[in-house]
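Student: Next come a sequence and a model predicted from it.
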Amino acid sequence: MEENQTVVTEFILLGFCVGPRIQVLLFGLFSLLYALTLLGNGAILGLVSLNPRLHTPMYFFLCHLAAVDIAYACNTVPQMLVNLLRPAKSISFAGCMAQTFLFMTFAHAESLLLVVMSYDRYVAICHPLRYSVVMSWRACTVLAITSWVFSFLLALVHVVLILRLPFCGPHEINHFFCEVLSVLKLACADTRLNKIVIFAACIFIVLGPLCLVLVSYTRILGAILRIQSGEGRRKAFSTCSSHLCVVGLFFGSAIILYMAPKSHHPEEQQKILLLFYSFFNPLLNPLIYSLRNRDVKGALRRRLFKESRSQLE
């Protein structure tokens, strides 16, 4: 290492290039949305745990998705809120690496969980008589644990490859959190291996799962069209359309962000896309599932009615 190289112990997050008044406005808006994200996903976790009718494989995986969404928000939003009001916007090197690792772990986990949820719907609609055998609680537990472990290990590979790189300055990250591509721009060495691994991971963790989801829903669509009962067809469409909305939001954002050609203003567009990817997706997921799912809405009404009746007594 050259003598004029210095070890970077912290990074500066540049965040959003806006005036002080806009920063205060964004702080209030993002604080509200953050609270709604925690409330919405927390409500799903609470309803599923308290209502025995929702103790099914579909809601088991939905709880894991809600946990991922809460973790997403807690990993990036608090730091972003602090930086909107604090002039020094610094983050330690260790904290930055931890934030990158957690973000990638949760991103990979959500991708795999969406595949598992599509498979669950495929078995439920296309092979209803075998559903209890194929999607047993043991199988569900194995699928969930496998998704988390694989996500953890893949994210660990990315972070280990980053840690081998020297960082000698500048130390300003043009982002609101330690996003992996933004961190790599500050490395004082060749990062081609890191980018190749990131692109390969996108193929296996984005395009691969997306193809599996599309195959599952192509077969599901064919099975739904063969259902004779109008009520049964409507219920199947309602359940699957909710999942497809989440799939479209997640994979669409990921493909544009990490696999699409870069535009003339990649950094600013990347901030907006990642804000949607890691902030608004966790907020929208519980709204999509609760507004388009009769079981969740029914459980919520029963819980609220029970609480109000107990207060009156």
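Tutor: The structure has been received and is ready for your questions. Residues are numbered from 1 along each chain as shown.

Student: For the rest of this, base every contact and every neighbour count on C-alpha atoms.
Tutor: OK.

Student: Next, count neighbours for Phe276.
Tutor: 17 (other Cα atoms under 10 Å).

Student: all helices of the stretch 151-300 of the chain, in order?
Tutor: Taking DSSP state H, counting those that start in this stretch, the helices of the stretch 151-300 of the chain run over residues 180-184, 192-202, 208-225, 230-258, 266-275, 281-291, 294-312.

Student: Check the spacing between Ala94 and Asp190 real quick.
Tutor: Between Ala94 and Asp190 the distance is 21 Å, computed by Cα to Cα, to the nearest Å.

Student: export the helices of the stretch 151-300 of the chain to JSON lines and tack on distance to Pro128?
Tutor: What follows is those, written out as JSON lines (distance: least, Cα to Cα, whole Å):
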{"stretch": "helix 180-184", "distance to Pro128": "42"}
{"stretch": "helix 192-202", "distance to Pro128": "33"}
{"stretch": "helix 208-225", "distance to Pro128": "11"}
{"stretch": "helix 230-258", "distance to Pro128": "12"}
{"stretch": "helix 266-275", "distance to Pro128": "38"}
{"stretch": "helix 281-291", "distance to Pro128": "22"}
{"stretch": "helix 294-312", "distance to Pro128": "19"}
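
Student: putting a second one here so we can go through both:
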Amino acid sequence: MRMEKQLKMEISNMTSIMEFVLLGFSDIPNSQWILFGIFLVIYLTILMCNSIIILITSIDPVLQTPMYFFLNNFSLLEICYVTATVPRMLMDLLTQKGIISLVACAAQMCFVITFGSSECLLLTVMAYDRYVAICNPLHYPLVMNHKICVQLAIASWVSGVPVVIGQTCQIFSLPFCGSNRINHFFCDIPPVLKLACGDIYLNEIELYVAAVVFIMVPCLLIIVSYGKIIANILKISSASGRAKAFSTCSSHLIVVVLFYGTATITYLQPKPNQSEGTGKVISLFYTVLIPTLNPIIYTLRNKDIMVALRKLLSQL
């Protein structure tokens, strides 16, 4: 009788969880309003800076080149990417509740991973664009024509969608029992999987495979591209020519190192070595802090963008 009652309770626990609680930064309760103010300013800064880049690269005739077309797409992706996490985080800091339904959690996970994988692919496309521009300048207008650029951009945006939707559906078809408290500020795959009951080995394998496909493979392609770019730049006899070539690539390379470095630690680190607190901090870097730095890196290190910005400000 007791065993039957216990079994019923276990089944009830497995099926009754219809919402999660995002703990966020509840471990520092006295700083909720300070964090709300900081993240609100950061979010508005990301929106404003990326919107300015989109505007400038869309209207300035000088910036109608493949490099700035991809930068335009990248800025739009950044806005989508941070919007998938930060508004929810701000609401949780404001209400101090953090309650999120299974459907909302699944939707957030799907959007975050989709936009993140799209960024990985778009950064690879941007590296390829710089490779063609520097290593094959005579063929550049032919290879990177407008049609090819549009196709590459669309491929970057949509290639990961079927994989991410399938993976999200599989994760949320798992039974969740026991605790419903996610020690994170958004529904990321690793902390959600920790709450699942049953065998999650297949889901972990799928996570590693997806991480290899969307993080490691693009990263290796970028390394190869930049290896050839650097080798080609070193052959330039003029010091000013070398400096100009490096300046067009350095911004992109900095962004790649920051984004891929933190994403690799999060999704490819062995499970026993993962700390929830450390994972939260690293996630904060690639979801909030790096998107804040990206527009600054691209604008301050790019003369064309700065000239276009001054022109726009003078017109206003």
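Tutor: On my side now, so go ahead. All values derive from a computational prediction rather than experimental measurement.

Student: TM-score for this pair?
Tutor: Here the TM-score for the pair of chains, by TM-score structural alignment, normalised by the length of structure 1, is 0.94; 307 aligned residues with a Cα RMSD of 1.5 Å.

Student: Leu114 of structure 1: which of the helices of the stretch 151-300 of structure 1 is closest?
Tutor: For the helices of the stretch 151-300 of structure 1, the distance to Leu114 of structure 1 is smallest for helix 230-258, at 6.8 Å, taking Cα to Cα.

Student: ok, average deviation of the closest one from structure 2?
Tutor: Here the mean offset of helix 230-258 of structure 1 against structure 2 after fitting is 1.0 Å, by mean Cα distance after the TM-score superposition for structure 1.

Student: Report how many residues lie close to Met14 of structure 2.
Tutor: Met14 of structure 2 has 17 nearby residues by other Cα under 10 Å.

Student: now do the one 4 residues further on
Tutor: The tally of other residues near Met18 of structure 2 (other Cα under 10 Å) stands at 12.

Student: Which residue lies closest in space to it, excluding its sequence neighbours?
Tutor: Leu102 (5.8 Å; Cα to Cα, 6 or more residues apart in numbering).

Student: shouldn't that neighbour be in contact with Ser16?
Tutor: No: contact criterion Cα atoms under 8 Å: Leu102 of structure 2 and Ser16 do not qualify, at 11.4 Å.

Student: Could you find the counterpart of Glu78 of structure 2 in structure 1?
Tutor: Counting by TM-score structural alignment, Glu78 of structure 2 lines up with Asp69 in structure 1.

Student: Could you report the neighbour count for its match?
Tutor: 29.

Student: show me the contacts for it.
Tutor: 37, 41, 281-283 (Cα atoms under 8 Å, 6 or more residues apart in numbering).

Student: switch to 7 Å and redo it
Tutor: Pro282 (Cα atoms under 7 Å, 6 or more residues apart in numbering).

Student: does it belong to a helix or a strand, and which?
Tutor: Asp69 of structure 1 belongs to helix 57-85 when assigned by DSSP states H and E.

Student: in that helix, what's buried?
Tutor: By neighbour count on 16 or more other Cα atoms under 10 Å, the buried set for helix 57-85 of structure 1 is 57-77, 79-81, 83-84.

Student: Report the inter-axis angle for that helix versus helix 294-312.
Tutor: Interaxial angle of helix 57-85 of structure 1 relative to helix 294-312 (axes from the mean of the first three to the mean of the last three Cα atoms, to 10 degrees): 70 degrees.

Student: So which bit of structure 2 is the following helix or strand past helix 57-85 of structure 1 matched to?
Tutor: Later in the chain than helix 57-85 of structure 1, the nearest helix or strand by DSSP H and E is strand 90-92. Aligned using TM-score structural alignment, strand 90-92 of structure 1 spans residues 99-101 in structure 2.

Student: same check, this time on stretch 120-133 of structure 1
Tutor: Under TM-score structural alignment, stretch 120-133 of structure 1 corresponds to residues 129-142 of structure 2.

Student: what does the matching stretch rub up against?
Tutor: So stretch 129-142 of structure 2 is contacted by 67, 225, 229, 232, 249 (Cα under 7 Å, 6+ apart).

Student: want to try a markdown table for the residues you listed, with distance to Phe185 of structure 2 as columns?
Tutor: Listed next are these as a markdown table, based on distance: Cα to Cα, whole Å:
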| residue | distance to Phe185 of structure 2 |
| --- | --- |
| Met67 | 34 |
| Ser225 | 35 |
| Ile229 | 39 |
| Asn232 | 44 |
| Cys249 | 33 |
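
Student: Where neighbours are concerned, which of these has the most?
Tutor: Most neighbours among the contacts of stretch 129-142 of structure 2, by other Cα under 10 Å: Ile229, with 22 neighbours.

Student: Skipping adjacent residues, who's closest to whichever residue in structure 1 pairs up with that residue in space?
Tutor: Using TM-score structural alignment, the partner of Ile229 of structure 2 in structure 1 is Ile220. The shortest distance from Ile220 of structure 1 to any residue other than its chain neighbours is 5.7 Å, reached at Tyr122 (Cα to Cα, 6+ apart).

Student: just Phe176 of structure 2 next, same as before
Tutor: Computed as Cα to Cα, 6+ apart, the closest residue to Phe176 of structure 2 that is not its neighbour in sequence is Ala196, at 4.6 Å.

Student: wouldn't that neighbour be in contact with Pro175 here?
Tutor: Yes: with contact defined as Cα atoms under 7 Å, Ala196 of structure 2 reaches Pro175; the gap is 5.9 Å.
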